[in-house]
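> no FASTA, just this:
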């Protein structure tokens, strides 16, 4: 059932079955005439049922419910096809709208597979990923009317003035919402308190980790009293958490650099296999493939940042990208 976390702002927990994130924290801001839903859940029945039940419990009609998507990932966008009516509106950053359109193209996934081979994945893993990748499998349908917004767009609802702030890193066009007067930050996946957000490689970004760290600095400067995060425990001290997240990535960078200096000539996949991960698996071989995908992407983001800093070099050998 919905839980009121601030006046007229309700948390609806949407389960994410079989996903280590466990749940999505969606937020519904209930206005006198129109309401705003922030993020949705995977495009699967269990997510849809939980969300619809929460919306109905608040007495809100879908026709009167606009939707803001903090970013492109399918646990946030997946259900928009089931929630869209002729009278409501859906918003996302212009950057992530382009990313969403690309990910709904078979050519994009072909490019990803070709790049993944260069990173060190096997053909067998590529084949298995086609049926297990949640981002790919739970995307919303095409041909939905989604409105692109830019930084500075304001949602005025229930007495709040929520300003969209660009925070690239987790995705190229991730956005948070911030109300300065109330000190509210609706953080999406930019800041999560119980786990570190996955920062992966994106073809749209040269240095996604660098962008993420800069985005953390951007939010650190804001006066935030209440943070509403998209996963796990939604609340915490945002500045303290930003400090922890930056320290976490510094340690990861040091670890990746040490691996390369000890064993130059490894692929991204091989470097990820040697890094430390918080997961219930005895070794790299036992990693679930989806988690391997996240780990290799995150290792790659750290390698890209090291390249930008001039600390390592990337080169191609036998159709594989390697590092020294």
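Yes, it's here. Quantities reported herein were computed from a predicted structural model and do not represent experimental measurements.

> Every contact and neighbour count from this point should use C-alpha atoms.
OK.

> Show me the strands in the stretch 151-300 of the chain, by range?
154-157, 160-166, 175-179, 184-188, 226-229, 266-267 (DSSP state E, counting those that start in this stretch).

> wait, which of these is closest to residue 13?
The closest of these to residue 13 is strand 226-229. By CA to CA, the value is 11.5 Å.

> And the contacts of the closest one?
Contact with strand 226-229 is made by 25, 183-189, 191-193, 234-238, as judged by CA atoms under 8 Å, 6 or more residues apart in numbering.

> What subset of these is buried?
25, 184-189, 191-193, 234-236, 238 (16 or more other CA atoms under 10 Å).

> can you redo the strands of the stretch 151-300 of the chain as JSON lines with distance to residue 119?
Shown next, in JSON lines, are these (distance: least, CA to CA, whole Å):
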{"stretch": "strand 154-157", "distance to residue 119": "40"}
{"stretch": "strand 160-166", "distance to residue 119": "29"}
{"stretch": "strand 175-179", "distance to residue 119": "29"}
{"stretch": "strand 184-188", "distance to residue 119": "29"}
{"stretch": "strand 226-229", "distance to residue 119": "32"}
{"stretch": "strand 266-267", "distance to residue 119": "6"}
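
> adding another structure so you can compare the two:
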């Protein structure tokens, strides 16, 4: 994952993988995917973070397939996070390409545009019982840095992407976010998994608007849904891999281990805040070392697991 970006490369009968740098360092790049349609137009999946020079990176990648930015017709994002959807706005402005999102994800983008993230974060920090001396670092990571573009084309589960000559079908896979989608090229035998399933990283859950749904329950159901597509997987980060079924099992078990750990803490005979529960869990970096974004994520994940273990499905999973 560290060091130089991987090469731009062709795979699965005409698809191309274009690594796009990400700021921050903890994940150095996302993978944008490109394919031509029957008329010569180009279609992208997850164009990446809109850093300075972002369009130049994409243009250089497209040159490997004999194309340019002016050939781009659609840009599909598997979900609303900046490293997947963020660069779509610049692309649309530069090329007039249409942005494609799942209906629920577009709704979430529009809802998020109408509120201050710091206000919602402050409310959550209150509920979680965060000590006063740790509030400031969490609130500092709540402000949005990039405006997310809304969709021109809305898709639902089972729809085909508007790519002439290609049968790329939408599979609604909520959990990571409400409107997260995977995309299956039925002829090429490749499954684009976004951030639902990665080869070594365990994606976070509940990182987008979810309303009354429990994101962990949604996520586990989504893993079960894609397990039958045991094709080559083209994820949003790291590298392509095979063995989708096996990876869904290990990924689900990772989250269920955390569910069982949370349940054991909650069974102790005393009141618990989210902060208190999180402080008693096992974190790969160590609880004392979690700061800023990573601490905020740990608390959000803990709150979600607490909610999950109070459901029938969660009690069964934790038993």
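Okay, I see it. Predicted model only: the values in this text are computed from it and were never measured.

> tm score of chain vs chain?
Remark: TM-score between the superposed chains equals 0.86 [TM-score structural alignment, normalised by the length of structure 2]; 305 aligned residues with a CA RMSD of 2.4 Å.

> Distance to residue 272 of structure 1 for the buried ones among the contacts of strand 226-229 of structure 1 - can I get that in a markdown table?
Output for these, formatted as a markdown table (distance: CA to CA, whole Å):
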| residue | distance to residue 272 of structure 1 |
| --- | --- |
| 25 | 29 |
| 184 | 36 |
| 185 | 33 |
| 186 | 31 |
| 187 | 28 |
| 188 | 26 |
| 189 | 22 |
| 191 | 23 |
| 192 | 22 |
| 193 | 24 |
| 234 | 29 |
| 235 | 30 |
| 236 | 30 |
| 238 | 29 |
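
> out of those residues, who's nearest residue 93 of structure 1?
Nearest to residue 93 of structure 1 out of these is residue 188 (CA to CA; 12.9 Å).

> Give the aligned equivalent of that closest one in structure 2.
Using TM-score structural alignment, the equivalent of residue 188 of structure 1 in structure 2 is residue 194.

> cool, and residue 24 of structure 1?
That one, residue 24 of structure 1, aligns with residue 30 by TM-score structural alignment.

> Return the distance of residue 42 of structure 1 relative to residue 226 of structure 1.
26 Å (CA to CA, to the nearest Å).

> who's more crowded, the two?
Per other CA atoms under 10 Å, whichever of residue 42 of structure 1 and residue 226 has more neighbours is residue 42, with 28 against 20.

> The more buried one maps to what in structure 2?
Using TM-score structural alignment, residue 42 of structure 1 sits opposite residue 49 in structure 2.

> show me the contacts for its match.
20-22, 82-87.

> Next up, identify which helix or strand the closest residue to it other than its chain neighbours is on.
Among residues not flanking residue 49 of structure 2 along the chain, residue 83 sits closest, at 4.3 Å (CA to CA, 6 or more residues apart in numbering). Here residue 83 of structure 2, judged by DSSP states H and E, is contained in helix 82-85.

> whereabouts in structure 1 does that helix align?
Using TM-score structural alignment, helix 82-85 of structure 2 lines up with residues 74-77 of structure 1.

> Check the mean deviation of that stretch from structure 2.
Its matched residues in structure 2 lie on average 0.9 Å from stretch 74-77 of structure 1 after superposition (mean CA distance after the TM-score superposition for structure 1).

> And for stretch 246-262 of structure 1?
Comparing stretch 246-262 of structure 1 with its match in structure 2 after superposition yields a mean distance of 1.2 Å (mean CA distance after the TM-score superposition for structure 1).

> What's the separation between the residue mapped onto residue 250 of structure 1 from structure 2 and residue 313 of structure 2?
Correspondence of residue 250 of structure 1 to structure 2, assessed by TM-score structural alignment: residue 256. Relative to residue 313 of structure 2, residue 256 of structure 2 is positioned 11 Å away (CA to CA).

> So for the two, which residue has more residues nearby?
residue 256 (18 against 12).

> can I assume residue 197 of structure 1 is in contact with residue 171?
No - taking contacts as CA atoms under 8 Å, residue 197 of structure 1 lies outside contact range of residue 171: 10.4 Å.

> Between those two, which has more neighbouring residues?
residue 171 (27 against 18).

> quick one: contacts for the aligned residue in structure 1 for residue 58 of structure 2?
Under the alignment by TM-score structural alignment, residue 58 of structure 2 pairs with residue 51 in structure 1. Neighbour list for residue 51 of structure 1: 12-14, 40 [criterion: CA under 8 Å, 6+ apart].

> In this model residue 243 seems to touch residue 198 of structure 2, though I could be wrong.
No - using CA under 8 Å as the test, residue 198 of structure 2 is too far from residue 243 to be in contact (11.1 Å).

> still on that earlier bit, which residues outside the match of helix 82-85 of structure 2 are in contact with it?
For stretch 74-77 of structure 1, the surrounding residues in contact (CA under 8 Å, 6+ apart) are 16, 24, 39-43, 69-71, 134-136, 138-140.

> Among these, which are located in strands?
The strands in this structure, assigned by DSSP state E, contain residue 24 from these.

> Buried among the contacts of stretch 74-77 of structure 1? Make that a PyMOL selection.
Restricted to buried positions by 16+ other CA under 10 Å, the PyMOL selection for the contacts of stretch 74-77 of structure 1 reads:
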select buried, resi 16+24+39+40+41+42+43+69+70+71+134+135+136+138+139+140
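
> who touches the residue nearest the centre of structure 2 in this structure?
Centroid-nearest residue in structure 2: residue 195, 3.7 Å away (criterion: CA atoms, centre = their mean). By CA under 8 Å, 6+ apart, the residues touching residue 195 of structure 2 are 78, 176, 203, 235-237.

> Run through the helices of structure 1 in chain order.
45-57, 74-77, 80-83, 94-103, 106-119, 123-132, 134-137, 208-220, 238-262, 268-274, 289-308 (DSSP state H).
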